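Asker: Quick one, structure for this:
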Amino acid sequence: MEEQKNTVVHIVDDEDSVRAAASFLLEMEGYSVRTWQRGTHFLAAAADEPLGCVIMDLRMPEMDGLEVQRRLHEAELYFPIIMLTGHGDIGTTVAAMKNGAVDFLVKPFERETLLTAVENSWSLFNDGGARRQRAVRAGALVQKLTPREKDVLSGLTMGLPNKHIALQLGISPRTVEIHRANLMSKLQTRSLSDALRVAFSAGVGRQMD
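Answerer: Purely as a prediction, here's the structure:
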């Protein structure tokens, strides 16, 4: 593996099988992996831990991933965070991305999806100049959208499913699906997390916070 700017990965998940599987895949790629069974455990030790990518489950006993993320920020501990989520948690994960998470993965995740997310996490999190450049590019991409596509994108940034966006806009769910496919093509994105990243970089949805 090529030398990376940061090779430490913290896995925070209460499921033994998830920690074991993710650790195995990442260690095979040369990463140094540290695992944590609870968000509270990681939070208590974070100040003394090496800075690195954090793969954190959204739903955990004692304290969920959003609260861990919030408390890390309060303590000025800025780890690039990838949230692990179930299919029913997308709305909450959107909130995590608004609060600084760099990506999210839906369980169960594929090997290549995990590795790509980890490889991208540090560059997405760091470098203010690159972040400004992404904001300019994101704004230009968003300007290519039609007004209705922008409406659908705004709904996605709020974590709304297609049927709720359809109800809000007075159109059919199928029409929302078409607009969603078109806007993702225009934004040059392949996944919802990529589309959200472009939207947030361009400032879409921030007026709804």
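
Asker: contacts, neighbours, all on C-alpha from now
Answerer: OK.

Asker: Now do the strands in the chain.
Answerer: For the chain, the strands defined by DSSP state E cover 8-12, 32-36, 53-57, 81-85, 103-106.

Asker: between those, which one is nearest to Leu196?
Answerer: strand 103-106 (9.2 Å; C-alpha to C-alpha).

Asker: Mind giving me the packing neighbours of that closest one?
Answerer: Applying 3 or more C-alpha pairs under 8 Å, 6 or more residues apart in numbering; DSSP states H and E, we find strand 103-106 packed against strand 81-85, helix 90-98, helix 111-125.

Asker: need the ones you listed in JSON lines with distance to Arg34 and mean neighbour count, can you?
Answerer: Below are the helices and strands packed on strand 103-106 laid out as JSON lines (distance: least, C-alpha to C-alpha, whole Å; neighbours: other C-alpha atoms under 10 Å):
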{"stretch": "strand 81-85", "distance to Arg34": "14", "mean neighbour count": "24"}
{"stretch": "helix 90-98", "distance to Arg34": "22", "mean neighbour count": "20"}
{"stretch": "helix 111-125", "distance to Arg34": "14", "mean neighbour count": "16"}
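
Asker: and of these, who's closest to Ser201?
Answerer: Of all those, helix 90-98 sits nearest to Ser201, with 9.9 Å by C-alpha to C-alpha.

Asker: Could you also give me the structure for this second sequence? I'd like to compare it with the first:
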Amino acid sequence: MSIETVLFDFDGTLADTNALISQSHLAVLEEYFPGEYDLESVRAFNGPTLEMVYGKLNPLEKETMIAKYRHFNETHHDEMVTIFEGVAENLDRLKSAGIRLAVVSSKRNDVLLRGLDLLNLKEYFEVIVGGLDYKKAKPDPEPIYVALEQLKVDFETAIMVGDNSHDIESANNAGIVSVFVEWSEKTLAEIKPYHPDVTVTSMTDLADYVIRNKARIKGD
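Answerer: Down below sits the predicted model:
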């Protein structure tokens, strides 16, 4: 059975939002925990939802901290979000090859659409799933189920592409092929314990995998 559908994470996969996310966390954490965090230590917060991060750090102030994060993030969004090399041209290749494309993100829907519009990527995707479209976030498989149900495709023909452990675990929990991208912040050494099925080093590498090795699907 061939690969028919590719699901993409957004942050750190299609868009380089790593600096924006880290600076947004630092702006909040410096207020609540002065001097306790730096750019390296907040890397661990890139992947989990804001509710997970701040609910663990300070449950009583969670909602206020999330609001402060979002204010910083949205204020600096357009100046700090960039597209990764090769994304647009290889989305073109996949689309031309008849591959159906979707975004599956934990990002709030309005900010997700803003980012896709900013980078001129929205036209490539039939389905865009954001944080308001499901109840349980990655690593739960629900976000993937929502996307695949909207696309009306067989689960076994889909793959999930992402840059962090939550993407890989969500795909594995959904029973579809998980693809880790090495062009973002997380290293293969960090992600390997979560057992990605495939690792790619560039968007060209990913498109080649999908187009040339369509039969390489979980269970075959």
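
Asker: Send over the TM-score of the superposed chains.
Answerer: Once superposed, chain against chain, the TM-score is 0.42 (TM-score structural alignment, normalised by the length of structure 1); 110 aligned residues with a C-alpha RMSD of 3.2 Å.

Asker: how many other residues sit next to the nearest residue to Asp151 of structure 1 once chain neighbours are set aside?
Answerer: Leaving aside its sequence neighbours, Asp151 of structure 1 sits nearest to Leu169 (C-alpha to C-alpha, 6 or more residues apart in numbering; 7.9 Å). Neighbour count of Leu169 of structure 1, defined by other C-alpha atoms under 10 Å: 15.

Asker: Same question for the one 5 residues further on.
Answerer: Residues contacting Arg174 of structure 1 under the criterion other C-alpha under 10 Å number 12.

Asker: tell me the contacts of it?
Answerer: For Arg174 of structure 1, the contact set (C-alpha atoms under 8 Å, 6 or more residues apart in numbering) is empty.

Asker: Next, find the distance separating it from Trp122 of structure 1.
Answerer: Applying C-alpha to C-alpha, to the nearest Å, the value for Arg174 of structure 1 to Trp122 of structure 1 is 37 Å.

Asker: same thing with Leu105 of structure 1?
Answerer: For Leu105 of structure 1 relative to Trp122 of structure 1 (C-alpha to C-alpha), the value is 16 Å.

Asker: quick one: the helices in structure 2?
Answerer: Applying DSSP state H to structure 2 gives helices spanning 18-32, 50-57, 62-80, 87-96, 109-118, 142-151, 165-174, 188-191, 203-212.

Asker: distance between the ends of stretch 154-163 of structure 1?
Answerer: 14 Å.

Asker: gap between the nearest residue to Ala135 of structure 1 once chain neighbours are set aside and Leu105 of structure 1?
Answerer: Nearest in space to Ala135 of structure 1, with sequence neighbours left out and distances taken as C-alpha to C-alpha, 6+ apart, is Ser201 at 4.7 Å. Distance of Ser201 of structure 1 to Leu105 of structure 1, computed by C-alpha to C-alpha: 19 Å.

Asker: One more: Ser154 of structure 1?
Answerer: According to C-alpha to C-alpha, Ser154 of structure 1 and Leu105 of structure 1 sit 21 Å apart.

Asker: and the strands of structure 1, which is most packed in?
Answerer: Most buried of these, by mean neighbour count (mean count of other C-alpha atoms under 10 Å): strand 53-57, with a mean of 26.

Asker: Ser185 of structure 1 and Gly129 of structure 1: what is the separation?
Answerer: 26 Å.

Asker: which one of those two has more residues nearby?
Answerer: Ser185 (13 against 9).

Asker: what about the more buried one, distance to Ile81 of structure 1?
Answerer: For Ser185 of structure 1, the distance to Ile81 of structure 1 - C-alpha to C-alpha - is 26 Å.

Asker: ok, now Ala166 of structure 1?
Answerer: 31 Å.

Asker: With Glu27 of structure 1 instead?
Answerer: Look at Glu27 of structure 1 and Ile81 of structure 1: by C-alpha to C-alpha, they are 18 Å apart.

Asker: Repeat that for Ala45 of structure 1.
Answerer: To Ile81 of structure 1, Ala45 of structure 1 is 16 Å away according to C-alpha to C-alpha.

Asker: Enumerate every residue touching Leu26 of structure 1.
Answerer: So Leu26 of structure 1 contacts 32-33, 115 (C-alpha under 8 Å, 6+ apart).

Asker: now do 10 Å
Answerer: Listed by C-alpha atoms under 10 Å, 6 or more residues apart in numbering, the contact set of Leu26 of structure 1 reads 7-9, 32-33, 111, 114-115, 118.

Asker: mind putting those in TSV, distance to Arg70 of structure 1 included?
Answerer: As requested, the contacts of Leu26 of structure 1 are exported to TSV (distance: C-alpha to C-alpha, whole Å):
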residue	distance to Arg70 of structure 1
Thr7	24
Val8	21
Val9	19
Ser32	25
Val33	23
Arg111	28
Leu114	23
Leu115	25
Val118	21
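
Asker: I'd guessed Val142 of structure 1 sits against Arg197; true?
Answerer: No - between Val142 of structure 1 and Arg197 there is no contact under C-alpha atoms under 10 Å: 11.7 Å.

Asker: Which of the two has more residues huddled nearby?
Answerer: Arg197 (25 against 20).
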